[in-house]
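**Q** Compute the structure for the input listed below.
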Amino acid sequence: MISTSAAWLAFFLFAGVMTYAGIRDVATMTISNRLVVFLVIAFAVLAPAVGLSFDTITSSIVVASVVLACTFVLFAAGWIGGGDAKLLPVAVLWLGADLALPFVLYTSVIGAALTLGLLQLRRAPLPLVLKKNAWSKRLLDRETGIPYGAAMAPAALLLLPESHWCSAFL
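**A** Now for the predicted structure:
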């Protein structure tokens, strides 16, 4: 049985947590392990409550596992951060196997724009107002990486309405 209440809860919970993760990544350049674990547990509880089929849940887990293996390799090579390597597959778990490729593609395009924008900003002198903030100094430091959580969040939000979570109330 499909629970509309559980579907709405899942929808807003995932949207809220991804938004928080994106903002937090910009501010601190970290994505909490607790946040990732929370999303995994919430998926395990809400997926059956919404009435997702065994096949849908299984395919989401399998594809998310493949993405985790790929992001682990990227992390080991030093190309992405550890938080990004964990958040990407968890977002794929939530969005489902059929949205995995679009999610990675959207994240890549948004991430490329973010990277180009930050690289451009990092070339300019830091304005006085931004010199006073630790987060902006860290974000605009040329030695700092790119907060890809900030690219994953809008990518997830763009695709969430197409996900299996919305089939219960659309």
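**Q** hey, let's count contacts and neighbours off CA atoms from now on
**A** Noted.
**Q** ranges for the helices of the chain?
**A** 4-28, 33-50, 54-76, 82-95, 100-123, 128-131, 134-139, 149-159 (DSSP state H).
**Q** Deepest in the core, which of those is it.
**A** helix 82-95 (a mean of 24; mean count of other C-alpha atoms under 10 Å).
**Q** Run the chain-centre distance for that one.
**A** How far helix 82-95 lies from its chain's middle: 6 Å, per C-alpha atoms, centre = their mean, to the nearest Å.
**Q** Please report the distance of the residue located most distally from the centre of the chain from residue 110.
**A** Centroid-distance maximum for the chain: residue 128 at 31.5 Å, with C-alpha atoms, centre = their mean. Distance, residue 128 to residue 110, using C-alpha to C-alpha, to the nearest Å: 28 Å.
**Q** Likewise for residue 155?
**A** With C-alpha to C-alpha as the criterion, residue 155 and residue 110 are 7 Å apart.
**Q** follow-up on the earlier one: could you dump the helices of the chain into a markdown table and include distance to residue 168?
**A** Putting these into a markdown table (distance: least, C-alpha to C-alpha, whole Å) gives the following:
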| stretch | distance to residue 168 |
| --- | --- |
| helix 4-28 | 6 |
| helix 33-50 | 7 |
| helix 54-76 | 14 |
| helix 82-95 | 14 |
| helix 100-123 | 20 |
| helix 128-131 | 45 |
| helix 134-139 | 40 |
| helix 149-159 | 16 |
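**Q** want to put them side by side, so please do this one too:
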Amino acid sequence: MIPSLVTSLATAGFVFAMVYAGIVDLTTMRIRNGLVLALLAAYVALAPLAGFTLEEIAWSAAIAAGLLVVSFVFFARGWMGGGDAKLLAVTALWLGFDHTPAFLVYTALFGGALTLAILQLRLVVLPAFLGNRPWIAQLQSDKAGIPYGVAITIAALVVFPQTRWFAL
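**A** Coordinates of the predicted model:
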């Protein structure tokens, strides 16, 4: 495969998977393992074909592994969902070592804004036609968490165009 075709496939796949993850997390509060594994497999298959060096792939894998460990500590403490932890790590793998710091900053900023919006949503009484939708009712519940996959998705889509995937 020629690198431009590979990067086009990678870009389309990554964007689709991230948008799907964000929508599913918003509406179900779950991120499927299959989606995370598909992103991982796609990276493993496409990064070498796109011309990434073994060193670049290794650095990306190291930062992703480190984030996975840290985010699972957060999961164990109840600060983050397990799906969010896995999505954060695989997204960092795709973005690479050099773009992960910006991704994490954007994730924190978008996550904070999302959290404030959901907390505000929990203070208002919604019209019946909205309140009877299960996913909206779940977002309004004080017992529910925050669908942080939404913030991860938005941050990834902001940072991805600056990555090497677009420079190839």
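**Q** can you tell which of the helices of structure 1 is closest to residue 165 of structure 1?
**A** helix 4-28 (5.5 Å; C-alpha to C-alpha).
**Q** check the fit of the closest one onto structure 2 and give the mean distance.
**A** Compared with structure 2 after fitting, helix 4-28 of structure 1 deviates on average by 0.5 Å (mean C-alpha distance after the TM-score superposition for structure 1).
**Q** what helices or strands is that helix leaning on?
**A** helix 33-50, helix 134-139, helix 149-159 (3 or more C-alpha pairs under 8 Å, 6 or more residues apart in numbering; DSSP states H and E).
**Q** One more pass at 10 Å, please.
**A** Helix 4-28 of structure 1 is packed against helix 33-50, helix 82-95, helix 134-139, helix 149-159, with contacts defined by 3 or more C-alpha pairs under 10 Å, 6 or more residues apart in numbering; DSSP states H and E.
**Q** Just put these in JSON lines and tack on distance to residue 71 of structure 1.
**A** Converted to JSON lines, the helices and strands packed on helix 4-28 of structure 1 look like this (distance: least, C-alpha to C-alpha, whole Å):
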{"stretch": "helix 33-50", "distance to residue 71 of structure 1": "14"}
{"stretch": "helix 82-95", "distance to residue 71 of structure 1": "5"}
{"stretch": "helix 134-139", "distance to residue 71 of structure 1": "22"}
{"stretch": "helix 149-159", "distance to residue 71 of structure 1": "13"}
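**Q** Can you tell me which of those is nearest to residue 61 of structure 1?
**A** Of the helices and strands packed on helix 4-28 of structure 1, nearest to residue 61 of structure 1 by C-alpha to C-alpha is helix 82-95, at 5.9 Å.
**Q** Find me the equivalent region of the closest one in structure 2.
**A** Mapping helix 82-95 of structure 1 onto structure 2 (TM-score structural alignment) gives residues 82-95.
**Q** Mean per-residue distance, the matching stretch versus structure 1.
**A** Looks like 0.4 Å for stretch 82-95 of structure 2 (mean C-alpha distance after the TM-score superposition for structure 1).
**Q** related to what we said a few turns ago, shared neighbours, residue 155 and residue 110 of structure 1?
**A** Common neighbours of residue 155 of structure 1 and residue 110, using C-alpha atoms under 10 Å, 6 or more residues apart in numbering, are residue 104.
**Q** Noted, bye for now.
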